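**Student:** Let me see the structure of the following:
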Amino acid sequence: MFRQLKTYQIVVDVGGAGLFGLLAFYLELELGRDLPYNAVAAALLAVAMAAALAVRRLSPGLALGLAWCGAILQMVFERQPSPTDVAIFAVLYTTAAYGTRRVFWAGFASVIVGAITIATYLFAPSVHPLGRSGITTAVAILIAALFGLGLAWTTGALVRTGIRARENRRAQVAAEADTVAEQERVRIARDMHDVVAHSLAVVIAQADGARYAAAADPAAATAALGTISSTARAALSDVRLLLTQLRHSQGEGPQPTIADLEELYAQVRAAGVDLRVSVDPTPPGEPPAAVQLAVYRILQEALTNALRHGGPGPVHVWLSWRPDHVTLSVANARAATAPAEHSGRGHGLIGMRERAQLAGGWLDAGVDGETFVVRAAIPVGAAVTA
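**Tutor:** Got it, this is the predicted structure:
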């Protein structure tokens, strides 16, 4: 029944209503000095209308009821219309602007009933000289009353529409912000998976190699430990960058590009993989950053899968940069005990597909005989700059 208002709004409404009540009492006393029960009628009418003004924003429904009480008192004491009646227009405005659905339509009904009541009351011969006028005057008074009361209610309805539009806009903006935040969390989770999975795969492979080579070839073990150290440091740096992005949303930080692929290939080769890369043709210019990131992350995940789950034999990478798209494929022998990740249903493969789709392309991964193959195509188009 009551709306949430700020303290200053309540103070303004109550203070303004108090001043209005004093002025209304004075005016009613002056205008009805020849009428019976003038002081009592003026006091009751001023109190009712001032109270309606005081609570018009706090409780539009209660204000409408008080305004009707004031109008009924005016008719009971057979008083003429006066400036005090301006409170009715303010109340009708607030019922349309801030009232509940019931109060909104109650205000609309009050416009019609009030206009008819005004016309009927003014044409009572004992109340007003207009009662001796013709029907044309009665209709004119009815239309004028409908126009005046309806204008106040319609203005409030327009304000209500504006308020609803702002609320809907705020809700839409909040929903869009939540969507963007969720997409950013998904992106960071995907990057975290790529960084950690690849780095750990290299570290594990190097650690196993160092353990087996420690006795026969200490130098190989030392080199493996150096690779483990550099890979772990790079992974730690990437993880810190991603965690910084979680804390601060101002910037995404530097992202891998195709210029970093050589370092990626070196890490994989250092893990003992016979990696064979073919790039034909080479990029005709500088591909868009989104395309470079997608290519890097897809290759990173595909090579990580080959390192973790692939069988013996070389790993082949083919890259073909066309003017409007880039195609890539990664093929490796499939281990007999390869898990679901290497059958097309793992989390890493899902992430690769998402990256390709977000870049406007596609990705397919599956078994082809004894080989596991990842194929992808990503559009480049006119975004390539020379």
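**Student:** okay, CA-based contacts and neighbour counts for the rest of this
**Tutor:** Will do.
**Student:** In this structure residue 103 contacts residue 63, no?
**Tutor:** No: when contacts are counted by CA atoms under 8 Å, residue 103 is not listed as touching residue 63 (10.2 Å).
**Student:** Among those two, which residue is more densely surrounded?
**Tutor:** residue 63 (28 against 21; other CA atoms under 10 Å).
**Student:** Distance-wise, check the more buried one relative to residue 383.
**Tutor:** 63 Å (CA to CA, to the nearest Å).
**Student:** Another for comparison:
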Amino acid sequence: MAVRLPRPHRFDVYVAAGGLLGGVLLWAIGLGVRPADDPIVLFDGRWPLLLPLAVTAGCELLRRAAPRTAVLIGTAALVLDTMTQGSLITLLMYTDLGYAVVLYGSPATARRVPWIAGLLTVAATVVPFAVWRVPEALLVGVAVGVVTFAPASTGLIVRNHREAADAARLRAEQTALLAEMDRVQAVSAERARMARELHDMVANHLSAIAIHSTAALSLDDPATTRQALGVIRENSVEGLSEMRRLIGILRDTGGDTEPSAAPTLDGLGALVDGAHANGLDVTLDAAHGTDLPAPVELAAYRIVQESLTNALKHAAKGPVRVSLTRADGALHVRVTSPYGDPGAPRAPGSGAGLVGMRERAALLGGTFDAGPDGALWTVRAALPLDQGASS
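**Tutor:** Here you go, the predicted model:
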């Protein structure tokens, strides 16, 4: 099976071509590293040095695509070059191969090559000095260090800088991604909160309007019709006022208009009076005490408000009882209404009210339950006071 060599990088082609042309130019003018009478020159003449030059230039084509193969073949070519008069360009290209194998090689290769080059440099320094016992022998180690250890160390430094830059860029991308996820979650949570507020503020008035308009249309009694139209007008005005307050909060123009304060349990009396005006027989038993956390008060108020709205839309005739008690570190809300055939036109429900009440309780770490209990429909909620204080 034929082995397909990787395609060289364009820059590597330029390096190989420039090295080969430069080496040929030096060869043409007769400039070599060693004189022809040097004892280590085994291949006399000028022609033999072209072979290691050509092989090293070919290795430059693989400096990025296959750096370990390139440096191994280049090492053999350098050994062959030392047996000739030698070429400076061959040495320079070999140093580039040592640099590239650390920069572009595998992590294991990048760790090992500098150690190997360092050991070779130490050996090339100690062994000749131990044999010849002359200071000039130390120059052999210096030459080996310049050719092997210096390029490998430079490649390792550049590689570490590139990896650090890549890691920083990755952290920045991850941070941006997390920030975007937080933004999306914050927007979703704010939309859910706005949906709950809008539903709780307006649903009561719209339900009363729907019920009384149905009664006015179905009964041929001028007095009843006039009374129903009065209730419809009152709920329309109040609903429109609350809608305007909500729109003002959303606009947040920063002018003199301040957003309306969140409702508290002190407003339960007015809420019950409104339910009486809409035809409900409501009894309020509030024993919740004082100094409740604001989130707990808001959640309890909205749960009672939505429960009365549901009673107006779905409950049969009979008393509706609202009870608030404080026990076991929580505010307990309980609303009961007659369960069964209302016997009169009622507004349809979407189920969003139960979902909103359950979400309000869950946000405070509390519990919520709603369902038939014999002849009654019972809404129960337990709102922890400590969770409300930390919200």
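**Student:** Quick check: residue 314 of the second structure touching residue 342?
**Tutor:** Yes: the pair residue 314 of the second structure / residue 342 is scored as a contact, 6.5 Å apart, by CA under 8 Å.
**Student:** Pick out whichever of those two has more residues nearby.
**Tutor:** Per other CA under 10 Å, whichever of residue 314 of the second structure and residue 342 has more neighbours is residue 314, with 23 against 16.
**Student:** Matching the more buried one against the first structure, which residue comes up?
**Tutor:** Using TM-score structural alignment, the partner of residue 314 of the second structure in the first structure is residue 309.
**Student:** what number of residues lie near the closest residue to that match other than its chain neighbours?
**Tutor:** Take residue 309 of the first structure and drop its neighbours on the chain: the residue closest to it by CA to CA, 6 or more residues apart in numbering is residue 338, 5.5 Å away. Applying other CA under 10 Å, we find 14 residues neighbouring residue 338 of the first structure.
**Student:** Per the alignment, name the residue of the second structure opposite residue 167 of the first structure.
**Tutor:** Aligned by TM-score structural alignment, residue 167 of the first structure pairs with residue 173 of the second structure.
**Student:** Report how many residues lie close to that match.
**Tutor:** 12.
**Student:** Name the nearest residue to residue 308 of the second structure, sequence neighbours excluded.
**Tutor:** Spatial nearest neighbour of residue 308 of the second structure, excluding adjacent residues (CA to CA, 6+ apart): residue 275 at 7.0 Å.
**Student:** How many neighbouring residues does the counterpart of that neighbour in the first structure have?
**Tutor:** Residue 275 of the second structure maps onto residue 268 in the first structure, with residues paired by TM-score structural alignment. For residue 268 of the first structure, the number of neighbouring residues by other CA under 10 Å comes to 25.
**Student:** residue contacts, residue 268 of the first structure?
**Tutor:** 202, 275, 303, 307 (CA atoms under 8 Å, 6 or more residues apart in numbering).
**Student:** now, which of the residues you listed lie within helices?
**Tutor:** If you go by DSSP state H, the contacts of residue 268 of the first structure have 202, 303, 307 in helices.
**Student:** and which of the residues you listed is nearest residue 348 of the first structure?
**Tutor:** Checking those against residue 348 of the first structure by CA to CA gives residue 303 as the nearest, at 11.0 Å.
**Student:** ok, that closest one to residue 345 of the first structure distance?
**Tutor:** Note on residue 303 of the first structure: its distance to residue 345 of the first structure, by CA to CA, is 16 Å.
**Student:** Where do the strands of the first structure begin and end?
**Tutor:** Ranges of strands within the first structure are 275-279, 310-321, 325-334, 362-368, 371-379, based on DSSP state E.
**Student:** tell me, the fourth one lands on which residues of the second structure?
**Tutor:** Residues 367-373 of the second structure are where strand 362-368 of the first structure aligns, taking TM-score structural alignment as the criterion.
**Student:** Quick check: the aligned residue in the second structure for residue 279 of the first structure vs residue 303 of the second structure, distance?
**Tutor:** For residue 279 of the first structure, the aligned position in the second structure is residue 286, judged by TM-score structural alignment. As judged by CA to CA, residue 286 of the second structure and residue 303 of the second structure stand 14 Å apart.
**Student:** ranges for the helices of the second structure?
**Tutor:** Using DSSP H, helices in the second structure cover 10-28, 50-60, 67-82, 88-104, 107-132, 138-144, 150-218, 222-251, 268-277, 294-314, 352-363, 385-390.
**Student:** Adding distance to residue 369 of the second structure, write the ones you listed out as a markdown table.
**Tutor:** A markdown table is the format used below for the helices of the second structure (distance: least, CA to CA, whole Å):
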| stretch | distance to residue 369 of the second structure |
| --- | --- |
| helix 10-28 | 71 |
| helix 50-60 | 75 |
| helix 67-82 | 69 |
| helix 88-104 | 64 |
| helix 107-132 | 59 |
| helix 138-144 | 82 |
| helix 150-218 | 18 |
| helix 222-251 | 28 |
| helix 268-277 | 21 |
| helix 294-314 | 11 |
| helix 352-363 | 8 |
| helix 385-390 | 18 |
